[in-house]
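Peer 1: the sequence isn't on hand, but the structure is:
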């Protein structure tokens, strides 16, 4: 099985001014096999979300390399990186990151606007995903009209709208009920069977049984 993501010696330092620094990652090296589900665990503040953001090309490492599909992505220009991210990666944010004033279907289809996809086609694709996630009757609702679990599923639908090869999910089952969590896990199983590479950051022990590979991180370092 080939490698889809390789991280080599990743360091991430946030400089807060006046000589203050926060070391979020310190020399992380790992490989993720194509078509697998990978779990990244660790306590709050350990660097899980930072690692996910760097693998998803949302942030650049201070030092080290991220290689996705044999391409060193942190060496790309901002424009090339944005195109690569749009075509390759889907991201579920822990805080949902939805647009408050837009109805559900427009939130889901928003990433298609820069691609010039017609409104009718954007709506068709969005409604298909919303139905898959049990939200078809909520397609005109804005995020504030939805429950936490519904917003979580809405965010997942948006992450899937571009049919990305790689999915990065930050705490996908946090703060939702067991039934909603199981629905999300069932969908992730289907996506994995369809060949997608899924990387999950989570405290949820139930996800451990879904993972082909697990990495534990503490104080910005992998725990052997």
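Peer 2: Yep, that arrived. What you see is a predicted model; the values in this text were computed from it and never measured.
Peer 1: going forward, measure contacts and count neighbours with C-alpha atoms only.
Peer 2: Will do.
Peer 1: so which residues of the chain form strands?
Peer 2: For the chain, the strands defined by DSSP state E occupy 3-17, 20-33, 37-41, 63-68, 71-72, 89-92, 166-170, 197-201, 213-218, 221-223.
Peer 1: can you lay out those as JSON lines showing mean neighbour count and distance to residue 126?
Peer 2: Formatted as JSON lines, the strands of the chain follow (neighbours: other CA atoms under 10 Å; distance: least, CA to CA, whole Å):
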{"stretch": "strand 3-17", "mean neighbour count": "17", "distance to residue 126": "27"}
{"stretch": "strand 20-33", "mean neighbour count": "16", "distance to residue 126": "29"}
{"stretch": "strand 37-41", "mean neighbour count": "23", "distance to residue 126": "25"}
{"stretch": "strand 63-68", "mean neighbour count": "20", "distance to residue 126": "27"}
{"stretch": "strand 71-72", "mean neighbour count": "14", "distance to residue 126": "30"}
{"stretch": "strand 89-92", "mean neighbour count": "22", "distance to residue 126": "15"}
{"stretch": "strand 166-170", "mean neighbour count": "24", "distance to residue 126": "17"}
{"stretch": "strand 197-201", "mean neighbour count": "24", "distance to residue 126": "21"}
{"stretch": "strand 213-218", "mean neighbour count": "17", "distance to residue 126": "31"}
{"stretch": "strand 221-223", "mean neighbour count": "17", "distance to residue 126": "38"}
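Peer 1: next up, a second structure to put side by side with the first:
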């Protein structure tokens, strides 16, 4: 065990699936599997007690589901990044989980190497799926996040250029795509987006997309 290892926990009601994920994580030198739970309420308690870097969270479970558990973990101010697991792509429950603060989603039958790459990516503070996928997800289920016509005061603190960056990012464009469209370097775009996130009090681009739909700014 080294201090640089990514600590991972899992919440899923299927014992066989939990066993497979545990074995996969334990096979990696840079990861450490620190705990598992079979329902959402136990998952919240697990996150509080063990503070994993990344928690893999099933959406559909008996009792408290992954959506409510994700809400509670994020609302607690925990630094744990939640990756939602689902059997259905662009699922409404996943859309709600992303809106609740999940850092991304994975299909449960994803390639093992993709899952491992996703854990590493999320641990850096980034998302695990293309920005366009996030936009498509929220757009398809925007009714699940009612829009309001009131523009938050913190949005008004953005400069004109930052609002341009916000608009492009909220439509699902990546940093590279924005850079090419606006004739800027990716580093400059990244700086702009970081400032936008900081001013709006958002953790990542996933929350930026949700924020745009919540307030009719998309």
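Peer 2: Nice, I can see it. Keep in mind that what you see is a predicted model, and the values were worked out from it rather than measured.
Peer 1: post the TM-score for the overlay when you can.
Peer 2: Taking TM-score structural alignment, normalised by the length of the second structure as the basis, the two superposed chains have a TM-score of 0.35; 127 aligned residues with a CA RMSD of 5.5 Å.
Peer 1: on that earlier part again, of the strands of the first structure, which is nearest residue 78 of the first structure?
Peer 2: strand 71-72 (13.2 Å; CA to CA).
Peer 1: contacts for the closest one?
Peer 2: Here strand 71-72 of the first structure makes contact (CA atoms under 8 Å, 6 or more residues apart in numbering) with 65, 66.
Peer 1: take the strands of the first structure and write them to TSV, including distance to residue 182 of the first structure.
Peer 2: As requested, these are exported to TSV (distance: least, CA to CA, whole Å):
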stretch	distance to residue 182 of the first structure
strand 3-17	27
strand 20-33	24
strand 37-41	16
strand 63-68	30
strand 71-72	35
strand 89-92	17
strand 166-170	15
strand 197-201	15
strand 213-218	20
strand 221-223	28
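Peer 1: apart from its chain neighbours, what residue comes closest to residue 33 of the first structure?
Peer 2: residue 3 (4.3 Å; CA to CA, 6 or more residues apart in numbering).
Peer 1: apologies, that question was intended for residue 214 of the first structure.
Peer 2: residue 39 (4.7 Å).
Peer 1: which element is residue 180 of the second structure on?
Peer 2: Taking DSSP states H and E as the criterion, residue 180 of the second structure maps to helix 175-182.
Peer 1: for that helix, buried residues please.
Peer 2: 175, 177, 178, 179 (16 or more other CA atoms under 10 Å).
Peer 1: which residues touch the third one?
Peer 2: Applying CA under 8 Å, 6+ apart, we find residue 178 of the second structure in contact with 165, 168, 169, 184, 186, 189.
Peer 1: ok so the third one is a helix residue?
Peer 2: Yes. Assessed with DSSP: H, G, I helix; E, B strand; the rest coil, residue 169 of the second structure lies in a helix.
Peer 1: burial of residue 121 of the first structure, as a residue count?
Peer 2: Residues within reach of residue 121 of the first structure, counting by other CA atoms under 10 Å, total 12.
Peer 1: hmm, back to that, from the buried residues of helix 175-182 of the second structure, pick the one nearest residue 117 of the second structure.
Peer 2: residue 175 (19.7 Å).
Peer 1: would you state the helices of the second structure in chain order?
Peer 2: Using DSSP state H, the helices assigned to the second structure run over residues 15-26, 40-50, 66-75, 92-99, 112-123, 131-140, 160-170, 175-182, 186-200, 205-214.
Peer 1: again, but for the first structure
Peer 2: Under DSSP H, the first structure gives helices at 48-55, 78-88, 104-109, 119-132, 148-160, 178-193, 205-208.
Peer 1: now distance to residue 65 of the first structure too, for the ones you listed, in CSV please.
Peer 2: Formatted as CSV, the helices of the first structure follow (distance: least, CA to CA, whole Å):
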stretch, distance to residue 65 of the first structure
helix 48-55, 10
helix 78-88, 14
helix 104-109, 31
helix 119-132, 34
helix 148-160, 24
helix 178-193, 26
helix 205-208, 27
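Peer 1: which of those helices sits most buried?
Peer 2: For those, the largest average neighbour count (mean count of other CA atoms under 10 Å) is found in helix 104-109, namely a mean of 26.
Peer 1: who's in contact with the residue nearest to residue 214 of the first structure?
Peer 2: So residue 39 of the first structure contacts 199, 200, 201, 202, 207, 208, 211, 213, 214, 215 (CA under 8 Å, 6+ apart).
Peer 1: between these, which is closest to residue 168 of the first structure?
Peer 2: Nearest to residue 168 of the first structure among the contacts of residue 39 of the first structure is residue 199, at 4.9 Å by CA to CA.
Peer 1: what sits against that closest one?
Peer 2: 37, 38, 39, 40, 52, 166, 167, 168, 169.
Peer 1: ignoring the adjacent residues along the chain, who's closest to residue 5 of the first structure?
Peer 2: residue 68 (4.6 Å).
Peer 1: contacting residues around that neighbour?
Peer 2: Contacts of residue 68 of the first structure (CA under 8 Å, 6+ apart): 4, 5, 6.
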